[in-house]
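Participant: Sharing a sequence plus its predicted fold:
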Amino acid sequence: MTGTSEGWIDLTGKLALVTGAAAGIGRASAMAMASAGAVTIVLDRDEHGAAQAANAIQAAGGRAIARQLDVTSEPAWHDLADWLEREWGRVDILVNCAGIARFDRVDEAMFETYREVFGVNVDGTLFGMTMALRFMRKTGQGAIVNISSTASLKGNPAMASYGASKAAVSHFTRSAALETNRAGLDIRINAVLPGFTDTAMAQAVHDRFDEKLGGHDKTLAIFSSGRAAQPEEIANLVLFLASERASFVSGSTISIDRAQGA
């Protein structure tokens, strides 16, 4: 692959894991890691989608391996760790991108959606960090990037569980970064908070609200700064945080929403 690896960021020799990598921000992040030279493990519960993403990376000249992973399953993470130990013996970069959103409200029966959303967004992120940190502590270095959301910064009467789950991701990010820093380890842990991004999740918002709000553009105006971000725009920040160019950045939660929350 050509691009970033020839310029400012070079991940040659690194092993990068990306969850939720079959589509959206996860796929774009996996492509970005590989374009910078990392061997990229493409992880998703959608086995076919993961294989397609890995094939796209390989077709562009990168190195990628697809593996099915249900991030809510602790045994599945243990199996992945065993495979990584046998095949690679290390993890240099983890991008926790797997996530879901459901429409729910606190004043309604929301516990089913709450448990589902937290299972993927929070449990999945924690399982991933715990697994990656076991490898990273051996070498004393590494980078973890968690995908949170600007929805974590304010209340949301349409997707209460989603915003709350992403707030938890941001908090666990800061806590884990303090743990590794105080242990004297060069393991950087940060969170990216995307605004409205052109993914299947955004399409679900359009499907639900366009008619109510008066059309596609009206929904965009309410949920974004006037246009949706492209997944590749979010992946650029993920790539930076995963690289040594962000060597003094840890414990940060960085919004990327074109001043929507300003």
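Facilitator: Looks like it came in fine.
Participant: can we go C-alpha only for contacts and neighbour counts from here?
Facilitator: Will do.
Participant: for the stretch 51-200 of the chain, what spans make up the helices?
Facilitator: Assigned by DSSP state H, counting those that start in this stretch, the helices in the stretch 51-200 of the chain fall at 74-87, 111-118, 124-139, 160-182, 200-213.
Participant: Throw those helices into TSV and include distance to A56, thanks.
Facilitator: Shown next, in TSV, are those (distance: least, CA to CA, whole Å):
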stretch	distance to A56
helix 74-87	22
helix 111-118	29
helix 124-139	24
helix 160-182	29
helix 200-213	19
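Participant: Tell me which of these approaches T253 most closely.
Facilitator: Among the helices of the stretch 51-200 of the chain, helix 160-182 comes nearest to T253, with 6.5 Å by CA to CA.
Participant: remind me, longest strand of this structure?
Facilitator: Scanning the chain for the longest strand, with DSSP state E as the assignment, gives strand 186-194.
Participant: Measure how that strand sits relative to helix 124-139, angle-wise.
Facilitator: Orientation note: strand 186-194 sits at an angle of 160 degrees relative to helix 124-139 (axes from the mean of the first three to the mean of the last three CA atoms, to 10 degrees).
Participant: another one to put next to it:
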Amino acid sequence: MQEYTQEQINQAESRGIEISTDVKEQLFEYANLIGEKEKVRALVRNLADAVSQADSEGVEDLLDDARMDIQELPDPTIGKLELRDYGYMEEDMVPLRKEAALDYHRMGSKIYRLGSAGSKGEYASKEMIQAHDGLFGMESQMWERIKDNNLDYAEENLGAFQEPMSVIEQEEALKLYDAGADIYLITNFSSPMYVTERMEIERGPEHYQMSMTELERFRNLEWEMQKYPQIQSLKEANLLLGTRRTFGIYQIRDD
């Protein structure tokens, strides 16, 4: 990408347009982090036009836009070019270094450990992130959703959810998830982000949230279980004693 960027600069300067050293440095930084030839070509062309017209304000506006593009990366210290140099060639991930990976993991995002041979493992726990010495990735689609702050989840789960939420720790989240509770990640999204599988909690952050009303219901169920020693689990109590319209299949025997 450095060579391609230099070629674009050379073409502009061959027309008698002198691009300053400072602007060139920012162009190379942009190219390294954004890593897209079309965007680099457009930026060089637009900057060359602004320079040729002695439009210093236009030059600064273009550079400001370029800096904004960089700041919109999930980790502004690394871009697609370094990810490719590392050995990961797929387009399904946006790259992260360890510090950013831990931050996004804490906020409920799924983080993947990337291998220098192009491999991608399962999404990682905090401990797995800390132990990995290479680069990390977040799914590109998830990053777009984060930027747009508009998660594309089923309306029946999230659309009308406005109840007050309670924060719970990971261990309790696992117990309640196994019992059939709806558990949500703690994020900065306008709508709660629904946990869809147990591993999201097992490998996720330390805290979660759920409806305050639902949490109180499950805690009441735990108290109710004391009256029925034959009920062995909170899941069973939720099925037999809970107020939800759920059904189970049982064998009835005559003793």
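Facilitator: Cool, got the structure. Because the structure is predicted, anything quoted here is derived from the model rather than measured.
Participant: Overlay the chains and give the TM-score.
Facilitator: Scored by TM-score structural alignment, normalised by the length of the second structure, the superposition of the two chains gives a TM-score of 0.23; 106 aligned residues with a CA RMSD of 6.7 Å.
Participant: So for I256 of the first structure, which of the helices of the stretch 51-200 of the first structure sits nearest?
Facilitator: Short answer: helix 160-182, nearest of those by CA to CA, at 14.0 Å.
Participant: What is that closest one packed up against?
Facilitator: helix 111-118, strand 141-147, strand 186-194, strand 253-256 (3 or more CA pairs under 8 Å, 6 or more residues apart in numbering; DSSP states H and E).
Participant: Please repeat the previous calculation with a cut-off of 7 Å.
Facilitator: helix 111-118, strand 186-194 (3 or more CA pairs under 7 Å, 6 or more residues apart in numbering; DSSP states H and E).
Participant: Residues in contact with the helix or strand harbouring E38 of the second structure: which ones?
Facilitator: Per DSSP states H and E, E38 of the second structure falls inside helix 37-52. The contact list for helix 37-52 of the second structure, computed with CA atoms under 7 Å, 6 or more residues apart in numbering, reads T5, Q8, I9, A12, I17, A31, G58, V59, L62.
Participant: between those residues, which has the most around it?
Facilitator: A31 (25 neighbours; other CA atoms under 10 Å).
Participant: Could you grab the helix/strand/coil label for that residue?
Facilitator: Under DSSP: H, G, I helix; E, B strand; the rest coil, the three-state class of A31 of the second structure is helix.
Participant: nearest spatial neighbour of it, skipping sequence neighbours?
Facilitator: Distance criterion CA to CA, 6 or more residues apart in numbering; nearest residue to A31 of the second structure, sequence neighbours excluded, is V40 at 6.0 Å.
Participant: what separates the one you found from Q8 of the second structure, distance-wise?
Facilitator: Look at V40 of the second structure and Q8 of the second structure: by CA to CA, to the nearest Å, they are 8 Å apart.
Participant: now do L215 of the second structure
Facilitator: Separation of L215 of the second structure from Q8 of the second structure (CA to CA): 60 Å.
Participant: Next: I168 of the second structure.
Facilitator: Distance of I168 of the second structure to Q8 of the second structure, computed by CA to CA: 54 Å.
Participant: any idea what sits nearest I254 of the first structure, other than its immediate chain neighbours?
Facilitator: Distance criterion CA to CA, 6+ apart; nearest residue to I254 of the first structure, sequence neighbours excluded, is V192 at 5.0 Å.
Participant: same thing with S165 of the first structure?
Facilitator: Using CA to CA, 6+ apart and skipping the chain neighbours, the partner closest in space to S165 of the first structure is F118 (5.6 Å).
Participant: What is the burial count for that neighbour?
Facilitator: So F118 of the first structure, with other CA under 10 Å, has 23 neighbours.
Participant: now the strands: where do they sit in the stretch 151-255 of the second structure?
Facilitator: When secondary structure is read from DSSP state E, counting those that start in this stretch, the stretch 151-255 of the second structure shows strands at 165-169, 184-185, 193-194, 207-211.
Participant: Does anything pack onto the last one? Which helices or strands?
Facilitator: What it means is strand 207-211 of the second structure. Short answer (3+ CA pairs under 7 Å, 6+ apart): strand 207-211 of the second structure packs on strand 165-169, helix 170-178, strand 184-185.
Participant: again, but for the first one
Facilitator: Counting by 3+ CA pairs under 7 Å, 6+ apart, the packing neighbours recorded for strand 165-169 of the second structure are strand 207-211.
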